[in-house]
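> this is a predicted model, with the sequence first.
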Amino acid sequence: MAKSKTAFVCNECGSDYAKWQGQCNDCGAWNSLSEVRLGGPAGAGAARSGKARGGFAGTVSEARLLGEIDLEELPRFSSGAEEFDRVLGGGLVPGSAILVGGNPGAGKSTLLLQTMCHLAANMDALYITGEESLQQVAMRARRLGLATDRLRLMTETHVEAIIAAAENHRPRVLVVDSIQVVHSDDLSSAPGSVSQVRECAAFLTRFAKRTGTVLFLVGHVTKDGSLAGPKVLEHMIDCSILLEGGHDSRFRTLRGQKNRFGAVNELGVFAMTEQGLREVRNPSAIFLDRSSEPASGSAVMVVWEGTRPLLVEIQALVDASALGNPRRVAVGLEQNRLAMLLAVLHRHGGLQVGDQDVFANVVGGVKVLETSADLALLLAIVSSFRDRQLPRDMVIFGEVGLSGEIRPVPSGQERLSEAAKHGFRRAIVPKANAPRGDIRGMQVIAVSRLEEALAAVE
């Protein structure tokens, strides 16, 4: 019998190689190549002979003019949670494949079980569990007080059996928990390997596209917080969302990382309770739960998450360093950006903190990915260094350039309106973001240089 061919695929970028090597040439990752079994030589020879004859065994699709394509909006239906719908781009799209990732214990299975029990009241829904028994899932549903009389539940890890059950029941929504334990009999590798995850996900995705079924795939997360498995898995699906939240916090954030049907980096906030995950309709209120005692090093900023503004408190602590190399620690912010802003503060603000330890933290566990937090971070550092409190009714946002200029950020008017709703009466913003008209009850200080912003808080 002829030996089957193999290839080596990079788990980080999806590049493939004929032989194993220590480093991927495309992304530079070390020890990221995994062996993948390909089709046998017989199949390859048949494919080559077919190409040589110029034939094709499948059905050839007909090409259409771009202007003739119907632009009617894809029909969506709600998941039952507005925060979940927001991250998905407005609801569930038939035929879409959605990958849900998160740390162990974050609440992935709880969120999907709540969603499926709600949807099962109006449509056929099938929940496939491969990591838990039927009794474990039923116990969780009873503890959460969910309706259990309509949802179909099945424990299975063979992808062929899952597809057969889905063909039989024809659900509109299908959950596979999780993709790392699903395997195919056609592949000899172990479940969770690169080849098994890739082929099983492709098999399930093709079924979802063919039948118009909404497919949820639960994915594991590695130590660095990224989704486990081959990188090509994220390219196959339509939407990738990550459920974040530590064990010491009752709040969970659902963030979209890829979405073909909506905005990316949309944020949904949930609270973990005894009845499961509950929506937080006003996230700014929980992230602004500040101490009653005023303290230096605290500032409030307005970040833009997806399609809405979010008020978040940022804290900074500057202290004399006992080490030869002072520490620079950023939680919820980019580490390299903190070092860059400290250099700008020294050059254009006249404040030397080179011999000080600098710690920065975004309250509530939120990860700030945009540059509008630059100005608020610098003013919080100055407040801690000088031990001077910033006004509690002041909100700050703006990007800081390397030459000390304060650059504008998108949606400045909406950020100010959100701050005014929460009782803020003063704001320091980039000059280009100054509102055209007065905002009732708010004094807006527009600055164009870092020196002007520092003078405004002295």
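Everything's here; your move. Residues are numbered from 1 along each chain as shown.

> make it CA atoms for all contacts and neighbour counts henceforth
Noted.

> name the residue most distant from the centre of the protein?
Most distant from the centre of the chain: Arg53, at 47.2 Å, with distances by CA atoms, centre = their mean.

> so who does Ala228 touch?
By CA atoms under 8 Å, 6 or more residues apart in numbering, the contact set of Ala228 is Gly219, His220, Val221, Thr222.

> from the residues you listed, list just the buried residues.
Gly219, His220, Val221 (16 or more other CA atoms under 10 Å).

> how near is Ala320 to Val344?
20 Å (CA to CA, to the nearest Å).

> who's more crowded, these two?
Remark: of Ala320 and Val344, Val344 carries more neighbours, 21 against 13, as counted by other CA atoms under 10 Å.

> by contact count, what packs against the longest strand along the chain?
As assigned by DSSP state E, the longest strand anywhere in the chain is strand 308-320. When contacts are defined as 3 or more CA pairs under 8 Å, 6 or more residues apart in numbering; DSSP states H and E, strand 308-320 packs onto helix 283-287, strand 298-305, strand 356-362, helix 374-386, helix 412-421.

> and it, how far from the chain's centre?
21 Å (CA atoms, centre = their mean, to the nearest Å).

> just to revisit the earlier point, out of the helices and strands packed on strand 308-320, which is closest to Arg252?
For these, the distance to Arg252 is smallest for helix 283-287, at 10.9 Å, taking CA to CA.

> now do the same contact list for the residue farthest from the centre of the chain.
For Arg53, the contact set (CA under 8 Å, 6+ apart) is empty.

> gap between it and Ala42?
Going from Arg53 to Ala42 by CA to CA gives 17 Å.

> do the same with Leu333
Leu333 sits 53 Å away from Ala42, taking CA to CA as the criterion.

> and the longest helix seen in the chain, what does it pack against?
Counting residues, the longest helix found in the chain (DSSP state H) is helix 194-211. Helix 194-211 is packed against strand 33-37, helix 159-169, strand 214-219, helix 232-236, with contacts defined by 3+ CA pairs under 8 Å, 6+ apart.

> can we see that at 10 Å?
strand 6-10, strand 33-37, strand 97-102, helix 159-169, strand 173-177, strand 214-219, helix 232-236 (3 or more CA pairs under 10 Å, 6 or more residues apart in numbering; DSSP states H and E).

> adding another structure so you can compare the two:
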Amino acid sequence: MAKTKKRYVCQACGSVTHRWQGQCPDCAEWNTMVEDAPATVFSQKHDLSSGGRAVEFVALNQPAELPKRRGTGLDEFDRALGGGLVPGSAVLMGGDPGIGKSTLLLQTAATIARAGGDVVYVSGEEAAGQVRMRAARLGLADAPIRLASETSVRNILTTLGGMQPPSLLVIDSIQTMHSDTIEGAPGTVSQVRGCAFELIRYAKENGVALVLVGHVTKDGTIAGPRVLEHMVDVVMSFEGERSHQYRILRALKNRFGAVDEIGVFAMANEGLEQVSNPSMLFLSGREQPLAGSAVFPALEGTRPVLVEIQALIVRLQSGATPRRAVVGWDSSRLAMLLAVLESRCGLNFSSAEVYLNIAGGYRLSDPAADLAVAAALVSALADTPLPRDSAWFGEVSLAGEVRPVAHAGLRLREAAKLGFAKGYGPSDAKPGSAKLEYFGLGQLSNLVDRVMTKE
């Protein structure tokens, strides 16, 4: 005989307990435990070795046809997806409020609809009139998109079941969807998981490309259960500062392509515009050489992007506590790099405030940025501009060594293409066919000597 047992699920991390607590025992967040749908516990063991259907196996070495992709009409979006949307795939897109997720998807839906594709756009956050107003502002009012404002998954699937499956289905957003077969309010762990499962099942059974918009928490992760990211095929993050016009679409997970690919957009009055050459975008405004500025050839997936790293050193009076402020980079890595510069190179940052910024609202996670950051810091400390036509890359170890990084030739070729004449990096890096002068730096102290002697 079955008996029901209450359970409570943390809205922040998905942890499950069988009694309510004010603080989650796993992530230590307060007031995040919400009662979930009752779990059924069987008092006797059931044999699952019979009664099912036989599973059909296929050979691993059997030739298989590659999935056919459908272009979105936006090259930057296609690049981040790995070539376009795959029929029957589920894409989860997250981003801060107001960053432009709905604008990007509305532009994509309009482009596909104008090209002859059948597109269904379901908004659970806005009324149909509000979406029409945005479409008119973006010049997309004539696009033949099937638009609806609905939050019931049952009503959505019933409607879709009575019509030809569309080419693209957009759900904005998954946290507003509600299933009447699951207890709980929209946005709870059980509702998000159950609604996503039903929508993904429909998409895979009918070969529909599904895009789910997801809310994010205060730390930037997608709200709801972590299992949601495992259920979908592609997880994308739309990043950027609302005060900046630039937006970066980044693939965090992709079952049909490479991860860490990016698409770059610029927010304009007519919507999002594609940026085909992001290196020129992030390097704009560097007319005069300034102390504390270094150019780093970053690598996003297979795409090299040149970004400017800016550093500022402010000397303090004795007794004041210095600040360390970082925008766009890991603050822990900055602390490590400052310690290496003091310990291995004899520089003094302990009595100075250090400010570090990645220009254009870009966020760096590439360890190869260590050398460029160090160059900017030393340049700011010595008040000596670096050569304006130089690019810097390399990972710095705790021993002060400049270690090799991947795809050095690709980074240097991008720098040479934009007119840079000098490259600085690990001593054993191979510039390949890059047409610039390359200088290998085995130790971080070599960088300090070059900057101090103005080479």
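It's in. All of these numbers come straight from a predicted model, not from anything done at the bench.

> can you check which part of structure 2 the longest helix of structure 1 sits on?
The counterpart of helix 194-211 of structure 1 in structure 2, counting by TM-score structural alignment, spans residues 189-206.

> pull the contacting residues for the counterpart of Ala421 of structure 2 in structure 1.
Following TM-score structural alignment, the counterpart assigned to Ala421 of structure 2 within structure 1 is Arg425. Arg425 of structure 1 makes contacts with 391-395, 416, 419, 439-444, as judged by CA atoms under 10 Å, 6 or more residues apart in numbering.

> just Gln21 of structure 2 next, same as before
Tyr8, Cys10, Trp30, Asn31, Thr32, Met33, Val34.

> and Ala164 of structure 1, by the same measure?
His158, Arg170.

> identify the residue of structure 2 aligned to it.
Match for Ala164 of structure 1 (TM-score structural alignment): Thr158.

> roughly how far apart are its match and Leu341 of structure 2?
64 Å.

> and if you look at Ala429 of structure 2?
Relative to Leu341 of structure 2, and taking CA to CA, Ala429 of structure 2 is found at 22 Å.

> the contacts of Arg425 of structure 1 in strands, which ones?
Met394, Val395, Gln443, Val444.

> greatest separation within the residues you listed: which pair is it?
Val395 and Gln443 (10.4 Å).

> which of those two has more neighbours?
Per other CA under 10 Å, whichever of Val395 of structure 1 and Gln443 has more neighbours is Val395, with 26 against 14.

> quick one: Lys170 of structure 2 and Val120 touch, right?
To be clear, residue 170 of structure 2 is Val; Lys isn't right here. Yes - between Val170 of structure 2 and Val120 there is a contact at 6.4 Å, judged by CA atoms under 10 Å.

> overlap in contacts, the two.
Residues touching both Val170 of structure 2 and Val120 (CA under 10 Å, 6+ apart): Ala109, Leu147, Leu210.

> could you dump these into JSON lines with distance to Pro87 of structure 2 added?
Putting the shared contacts of Val170 and Val120 of structure 2 into JSON lines (distance: CA to CA, whole Å) gives the following:
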{"residue": "Ala109", "distance to Pro87 of structure 2": "15"}
{"residue": "Leu147", "distance to Pro87 of structure 2": "20"}
{"residue": "Leu210", "distance to Pro87 of structure 2": "8"}
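
> closest to Ser249 of structure 1 out of the helices and strands packed on helix 194-211 of structure 1?
With CA to CA, the closest approach to Ser249 of structure 1 among those belongs to strand 97-102: 14.7 Å.

> and that closest one, which stretch of structure 2?
With TM-score structural alignment applied, strand 97-102 of structure 1 matches the range 90-95 in structure 2.

> what's the closest of the contacts of Gln21 of structure 2 to Ser351 of structure 2?
Trp30 (38.5 Å).

> tell me how many other residues crowd the closest residue to that closest one other than its chain neighbours.
Leaving aside its sequence neighbours, Trp30 of structure 2 sits nearest to Gln23 (CA to CA, 6 or more residues apart in numbering; 4.4 Å). Using other CA under 10 Å, Gln23 of structure 2 has 14 neighbouring residues.

> residue in structure 2 matching Ser403 of structure 1?
With TM-score structural alignment as the criterion, the equivalent of Ser403 of structure 1 in structure 2 is Ala399.

> Thr151 of structure 2 versus its match, what's the distance?
Ala399 of structure 2 is 57 Å from Thr151 of structure 2, where distance means CA to CA.

> more crowded one of the two?
Comparing Ala399 of structure 2 with Thr151 by other CA under 10 Å, the one with more neighbours is Thr151, at 22 against 11.

> against Ala135 of structure 2, how distant is that one?
Thr151 of structure 2 is 21 Å from Ala135 of structure 2, by CA to CA.

> and for Leu85 of structure 2?
Distance from Leu85 of structure 2 to Ala135 of structure 2, by CA to CA: 22 Å.

> so which of these two has more stuff around it?
Leu85 (26 against 20).

> from Asp26 of structure 2, how far off is the more buried one?
To Asp26 of structure 2, Leu85 of structure 2 is 37 Å away according to CA to CA.

> what do you get for Thr158 of structure 2?
From Thr158 of structure 2 over to Asp26 of structure 2 the distance is 39 Å, taken as CA to CA.

> try Arg450 of structure 2
From Arg450 of structure 2 across to Asp26 of structure 2, the span is 49 Å (CA to CA).

> any idea what Arg324 of structure 2 aligns with in structure 1?
Taking TM-score structural alignment, Arg324 of structure 2 has Arg328 as its aligned residue in structure 1.

> thanks again, I'm all set now.
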